[in-house]
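Participant: coords please:
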Amino acid sequence: MAGKAPPQPAVDVEHREDDSLILHCPLPLGPVAQSLCHLFDEVTARGPDAAFMKQRDDDGQWRSITYGEAQRAANGLAQWLIDEGIGFGDCVAYLSEPSIEHGIAAIGIQRCGAAIAPVSPAYSLSSVDHAQLRQCVSSINAKVAIVDDADRFGPALHSISDLGIRIIARQGALDGLDIARWNDVIATQPGPEVAVRMAKIAPNDLARIIYTSGSTGSPKATPQSHANLTITIAQCEALNLLDFGGERPQLLEAMPFSHIMAGNFNFNNVIAAGGTIWIDDGKPTPALIGKTIRNLQDVSPHYAISVPLGLSMLCDAFEADAELNRKFFANLKFIGFGGALLAPSVKSRLESLSVQARGEAVPIYSFYGATEYLFGTLKYWTGGSSDTIGLPLPAIDLKLVPLGDRFEMRVKGPTLMPQSGYLGSPEASVELFDEEGFYGTGDAVRFADPDDPSAGLIFAGRLSEDFKLASGTYVQVEALRQNLLNACRDVLAEAVICGLNQEYPTALVWLKGADKEAAKSALTELIPKFNAAQGGSARQIGALFIQDAPPSFDAGEVTVKGNVAQRVVRERRSADIQAMYEGLDRPALLHFGPGGQRNGRS
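Facilitator: The predicted structure is shown next:
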């Protein structure tokens, strides 16, 4: 793959009298654009006929829009919004999945000075009461909401109809609701006011709203300025991640635009590089991964970022199809992952597959970030273990506060949300920042090599998920969960670690298959072996309670990212947790006791 390679890892470390550390990236940031829509216009001027986005239509064929066509549509949308009285500080919600229309809206809304607020489609389509949807749109006082299909989103649109929101839809109609047609909206003739609004855009003006995933409570509206978005682009350019040797990068995008990786990192950076976003109608699930595989028959991506589960599924497909494997790796500059730790076995498989496809291992980078500060660290070099989350990006400072054998990590920099905090949730914004303005991530880290800080940081768990046993020993929940799932990978789909103030940890678990008796038999063999290989009671599992009822989305047990919220599950299923420690005999319970050996109870 042509293009410059990333620089060597570099970090400056300041040691303070209170034993805390300040980590700073010494690499220069480089030029920062006025806004994403200004950058879009610069790219369009250089190649108006280049493909901006592609998406399959109802017949399965790829429909496409060029940069020039998207610019004209975005200008029409901006003028329509101006005519509706939308301006600086106002927010427009987008309720549907990634689409060509969603991409146009992201550019057009910002052109009139307003901010786009992508809302997870799950709040509209997977919810029954739509309480989280109402909270999302009311917390930002949304003036307009856009959907691709009004019929499909009918119940959701009716649930917010009393909030005085103007609705735009590409297709569909609903009784009792006045819906503006997308094609009519973007056909609006733009006047000079659009250019006037764009010229007035300032770095700290609101550009985008991204909602927190809900893993630590209800989703909260995180404001992101134009500078937040454009500085992220400058950070990637400083690391040479956007240098594709003059080629226009192609990206197959399966993640929702309501998430920072797709909605900020991928969307913004592909525009900066003048590339094409191919909307993937597949997902990293057994039911939908086949669509992703079909789409990869048509596009050879220049980079690929996914969750570890998605990369594991791709490995399965590539190992079964050498031609697909060759096509995937043909133009690939790097693979990225985030959201969870990448199993060493998956990393090894990806490296082996890339060697088979092109004779060399493609770099695998780790991304670590959050809605509140976008990206804090990035592992942009090869080598090291798969649990390394990298070093601070250019212009980002990390504060590491000693916490036993770990550090609590805090972040500060120009991509951090304002200290005023979440929109519409002042109570949730209290104590987000320390006295120096560092944001508390709630995560713990260690140095990959204590003698060499440039080797990067290792993720060491979520502090809010960790708890103490009755002995006072801390249980590092994420590490124990990952180890348990890896040891029982053929049996367990998910686990919630329990044991606050108890003698030993236990787990509520969900199975991969429907055969509960076969699973119990396998776990009876696996758990004692697992426990015997662990050191200390805080790393062992004393009981498992197999759950029949799946985690509830409406109850907050599942976040919009699809992750199980450990704290919420523990609160809602406290009776099952109590049963594990009371030694009750239930068909779905497996007891192993404090020593980790099977004790004979069912």
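
Participant: From now on I want contacts and neighbour counts done on CA atoms only, so please keep to that.
Facilitator: OK.

Participant: Can you name the next helix or strand after the top strand by length along the chain?
Facilitator: As assigned by DSSP state E, the longest strand anywhere in the chain is strand 439-447. Sequence-wise, the next helix or strand downstream of strand 439-447 (DSSP states H and E) is strand 457-462.

Participant: what is the orientation angle of that following strand with strand 439-447?
Facilitator: Strand 457-462 and strand 439-447 meet at an angle of 120 degrees, taking axes from the mean of the first three to the mean of the last three C-alpha atoms, to 10 degrees as the criterion.

Participant: what sits up against strand 457-462?
Facilitator: 387-391, 406, 442-448, 476-479 (C-alpha atoms under 8 Å, 6 or more residues apart in numbering).

Participant: Would you mark the buried spots in it?
Facilitator: 457-462 (16 or more other C-alpha atoms under 10 Å).

Participant: same thing with stretch 542-554?
Facilitator: 542-547, 551, 553-554.

Participant: Same check on stretch 87-100?
Facilitator: For stretch 87-100, by 16+ other C-alpha under 10 Å, it's 87-88, 90-100.

Participant: Here is the second sequence; please produce its structure so I can put it next to the first one:
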Amino acid sequence: MAGGQAAGVRLERCGHSPRRGHAPLQSVQEARGLRHPQGNGRDSVTPAIGTLTDLLHHYLTAHPKDQAVGWGAGDGSTCWLSTAELADRIRALSLALHSHGVKPGDRVVLFAENRWEWMVADFAILASGAACLPIHPGLSASQIAYILKDSAACLALVSTSQHLATFMEARRQAGDVEQVISFDDPGAADPVVMPLRHALEIGRAWGDTHPGIYRATRDAVSPGDLASLIYTSGTTGDPKGVMLTHRNLASNVSACSSVFDFRADDQALSFLPLCHVFERTVDYCYYLSGAAVIHIPDLAGLATAFTRFRPTVFAAVPRVYEKLYARILESVPPNRQGLFRWASKLALRLAALQVAGRGPGPWLALQRALADRLVYRRIRARMGGRLRFCNSGGAPLSADLAGFLLGAGIHVLEGYGLTETSPVIATNRYPDPRPGTVGRALPGVEISIAADGEILTRGPHVMDGYWHQPQKTRDMIDSDGWLHTGDIGSLDGDGYLSVTDRKKEILITAQGKNVAPQPLENALKRMPLISQAAIIGDRRPYLVALVAPDFNMLRRIVGKLGLENMPLRRQLDHESVQAAVAEEIATATESFAQHEQVRRFHLLDREFDADMDELTPTLKLKRRVILQHFEDIIEDLYSGHEAPHVLGS
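Facilitator: From the prediction side, this is the model:
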């Protein structure tokens, strides 16, 4: 890859921009120290941290509180651990790892859903000098076995009995892992498996006989040490192990914390998989600020969690916001749909004014007050009624959806990054977010646009490389330290970054026309009847779409048509349902070019599923897998056998 910056491209620098890995973190901190952008009337400077163990020490000593980390109990109450209790558990577990021979630089697996024990285990691993190797809880035994073999992990922490069974099968295939610690009771006795409570007891006893070892090991961690080995989702082949150092992650946490107003009195809701670096980094920001964090194991109970825990901040992927909007649409009764359409259009106008730095005039302000009383306030109540702002990342967020939420008083700050960049490269922030962009570069981060439109980035956030894959590292990071993201984008005159698509996902039709599928898919997903969409058309004569309907909206339509007793497949193929979806596709794509129009579509009887390897952990489409799973349907669409699904000529 060509090094440096190509002629005629834009470069965005924000704050101090050192070459990757060569500047001490303190110099980055000295260049920041800005008032928090959301503004709460106080000056706040982000503490300088060089390692994640610095962050841990700061969190436990600077923000003591009785309610630090919580989770929902089955009886409806909330359980809490204090910072003192967390400190005891982290220290005990870290010492237990020492007692089992874990050494600085070793890789320790963390295979669990989002729960408070994940946080304790992560910090315990880091304090022992080892690297945390998080594994997504949805992976199969064979996928885990590949990671175990490639990483040579020595020990694992696993959550539920189901995950334990999967992991033990992976261990049988891969070997090497000597000890497994189970968060939940493992049930049948196994000399390899130890309950977490026993590990804590062992760690406390080890500390009594080895005084000072915990602090000495924790304090010996340096910025250049490996903090985490994260295996990417493998959308184009076997997953690669991304090496993130303490410097990588600590610099990103510090930079994010300098532009977001996370506070010690916040109550954060954490529900995305912590194995993904997006939620993990945001949670680190919560800890750095001293916020209380409530953990939710999955998205199934999210709607209830919003009203139960009433968060002030959270992070989510676009799919969460899309589902929220779909449920809002579904709940609007027929006699109020006109009111909702008016309020939606008004929200977009209000958002546009805010982006332009202008306030509404008297008449528009009156309309806003009325819409807030009748519509917007109810939407905010669905999210607990206390939300100050939320972050979005992992995939593109529709500009219209971001604008609607902003106009309704829900401040979604979209950002952009990769696992390889620890992860945040750019983000929107207050007081000047711009829906439809991913904001400006973080402090200490450089962004450049190459001649072919690819987004490049450089700074302390750029990974140390791929585990045992030097050639792939060189393919990703050029000789001048620029990481080539594989995404296509542009920078405007104010430094706001827009991301168009994945470089490798650009479709080239049989006529030689280039088509970016993501904008089309995002436009389709904004339609009430469409939950998910995958655009197909590479080396094909025209575009087709695989469409997963919003099944709640579908039930409403088939009920009106009197089709509720039909089998699902017949409902989906009914001419009235087909016509309704065809109309939505035509509406969604009317502003796209002729060669970007969808000619045929197929309504799927299920959504794309991460458990079937069709989605990444952040719910992005795995196109290669989808092409394989729906090969027959796709061929039928191109063979003309699906005549009822034809759009236009």
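
Participant: Mind telling me the TM-score for this superposition?
Facilitator: After superposition, the two chains reach a TM-score (TM-score structural alignment, normalised by the length of structure 1) of 0.83; 544 aligned residues with a C-alpha RMSD of 2.9 Å.

Participant: In strands, which of the buried residues of stretch 542-554 of structure 1 appear?
Facilitator: Using DSSP E, the buried residues of stretch 542-554 of structure 1 in strands are 543-546.

Participant: and which of those is nearest Tyr581 of structure 1?
Facilitator: Nearest to Tyr581 of structure 1 out of those is Ala543 (C-alpha to C-alpha; 8.2 Å).

Participant: Find the nearest non-adjacent residue to the closest one, please.
Facilitator: Nearest-residue entry for Ala543 of structure 1: His591, 4.4 Å, with adjacent residues in sequence omitted and distances by C-alpha to C-alpha, 6 or more residues apart in numbering.

Participant: what number of residues lie near the one you found?
Facilitator: Neighbours of His591 of structure 1 under the rule other C-alpha atoms under 10 Å: 25.

Participant: Could you check which residue of structure 2 pairs with it?
Facilitator: Taking TM-score structural alignment, His591 of structure 1 has Val646 as its aligned residue in structure 2.

Participant: Looks like its match contacts Ala586 (just checking).
Facilitator: No: using C-alpha atoms under 8 Å, Val646 of structure 2 is not in contact with Ala586; the gap is 11.3 Å.

Participant: Excluding residues flanking it in the chain, which one is nearest Ala408 of structure 2?
Facilitator: Nearest to Ala408 of structure 2 is Tyr376, by C-alpha to C-alpha, 6+ apart, at 5.1 Å.

Participant: If any of the contacts of strand 457-462 of structure 1 are buried, give me the PyMOL selection for them.
Facilitator: In PyMOL, a selection of the buried entries from the contacts of strand 457-462 of structure 1 looks like this (16+ other C-alpha under 10 Å):
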select buried, resi 387+388+389+390+391+406+443+444+445+446+447+448+476+477+478+479
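
Participant: Tell me the residue in structure 2 aligned with Cys112 of structure 1.
Facilitator: Aligned partner of Cys112 of structure 1 by TM-score structural alignment: Ser128.

Participant: Its match is in contact with His100, isn't it?
Facilitator: No: here Ser128 of structure 2 lies out of contact with His100, judged by C-alpha under 8 Å, at a distance of 11.4 Å.

Participant: More neighbours: those two, which one.
Facilitator: Ser128 (30 against 15).

Participant: Let me see the ranges of the helices in the stretch 401-550 of structure 1.
Facilitator: 477-487, 516-532 (DSSP state H, counting those that start in this stretch).

Participant: What lines up with Phe52 of structure 1 in structure 2?
Facilitator: So, by TM-score structural alignment, Phe52 of structure 1 is matched to Ala68.

Participant: number of nearby residues for the residue lying closest to its match once chain neighbours are set aside?
Facilitator: Once flanking residues are discounted, Ala68 of structure 2 sits nearest to Ala292: 4.6 Å by C-alpha to C-alpha, 6+ apart. Residue neighbour count, defined by other C-alpha under 10 Å, stands at 26 for Ala292 of structure 2.

Participant: which residues touch Ala292 of structure 2?
Facilitator: Going by C-alpha under 8 Å, 6+ apart, Ala292 of structure 2 touches 67-70, 264-268, 286.

Participant: Which of those are conserved in structure 1?
Facilitator: Retained in structure 1: 67-70, 265-268, 286, out of those (criterion both residues aligned by TM-score structural alignment, their matches' C-alpha atoms under 8 Å).

Participant: Of these, just the buried ones, ChimeraX syntax please.
Facilitator: Filtering the kept ones among the contacts of Ala292 of structure 2 down to the buried ones (16+ other C-alpha under 10 Å) takes a single ChimeraX command:
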select :67,68,69,70,266,267,268,286
